[in-house]
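Colleague: please find the sequence and the predicted model below.
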Amino acid sequence: MAINFEEYQNFGKAQLEAVQAAATEVSKQLQAIAVETTDYSKKSVESGSAFVEKLLAVKELNEAIALQQEFAKTSYEGFVAQVTKLGELYTNVAKEAFKPVESAFAKVKASAN
């Protein structure tokens, strides 16, 4: 079986292009994740600061307990929503990263047949 150098070279070029495309897409997706995480962190700090201010203004223990319960509830709901959103973003990273690679393999498989 003779090795066709041109096919081998085309295969290598296709793989390199696929890896570059995947790296570019992963970079974009990770930047989006970083922005999302930064935004959530800012909101969390602001929410915590607002809670402390409200807590310092409370005169009754019952009010403090109710305020703490509400803060815990909203913080938990916000955290769950953020984790869900980040999970979706990471899933998109994986999907987008492998699209170019899958495409390159499909091209090579088609040319081999």
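Modeller: Yes, it's here. Residues are numbered from 1 along each chain as shown.
Colleague: switch to C-alpha atoms for all contacts and neighbour counts from now on
Modeller: OK.
Colleague: show me what stretch 75-88 is in contact with.
Modeller: The contact list for stretch 75-88, computed with C-alpha atoms under 8 Å, 6 or more residues apart in numbering, reads 33, 36, 40, 44.
Colleague: elements contacting the host helix or strand of residue 22?
Modeller: Assigned by DSSP states H and E, residue 22 belongs to helix 5-57. Packed against helix 5-57, as judged by 3 or more C-alpha pairs under 8 Å, 6 or more residues apart in numbering; DSSP states H and E, are the following elements: helix 61-112.
Colleague: try it against this one:
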Amino acid sequence: MFAGFEDLQKLNKDQVDTALKNFGNINKGFQKIAAEMADYSKKSFEEGASAMEQLMAAKSLDKAMEVQSDYYKSAYEDFVGQATRISEMYVDLAKDAYKPYEEALGKMGK
């Protein structure tokens, strides 16, 4: 019976260690996502300000329409690319979060 208690203690310690390690990995993943979003926001703001300057400097309606059209096209493409990157980061985060538990379940099955 005492050996069973020691096994239970070891299992509990392993689970706590796994949870703490996993929490650290998840935290790092969210920090990467937040940094990526901050960089995108900064870049998007700068590009918007630049487009506004070009729009204000336009001498004709045709030039203003061209600047606006180019900006919208670029902003849309950047947004779609950013959304794809962020979704991939979330998928990787979910896989990393699940991996320690998958390994623990594999050990329990043996």
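Modeller: Yep, it's here. Model, not experiment: these values are computed from the prediction.
Colleague: ok, back up a step: ok, of the contacts of stretch 75-88 of structure 1, which come out buried?
Modeller: Neighbour-count burial (16 or more other C-alpha atoms under 10 Å) is assigned, among the contacts of stretch 75-88 of structure 1, to residue 33.
Colleague: make TSV from the contacts of stretch 75-88 of structure 1 and add distance to residue 4 of structure 1 to it.
Modeller: Formatted as TSV, the contacts of stretch 75-88 of structure 1 follow (distance: C-alpha to C-alpha, whole Å):
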residue	distance to residue 4 of structure 1
33	43
36	48
40	54
44	59
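Colleague: how much does the helix holding residue 22 of structure 1 stray from structure 2?
Modeller: On superposition with structure 2, the mean distance recorded for helix 5-57 of structure 1 (mean C-alpha distance after the TM-score superposition for structure 1) is 0.8 Å.
Colleague: wait, doesn't residue 89 of structure 2 sit right on residue 31?
Modeller: No. Residue 89 of structure 2 lies out of contact with residue 31 (C-alpha atoms under 8 Å); the separation is 10.9 Å.
Colleague: these two - which one has more neighbours?
Modeller: Higher neighbour count among residue 89 of structure 2 and residue 31: residue 89, with 17 against 12, using other C-alpha atoms under 10 Å.
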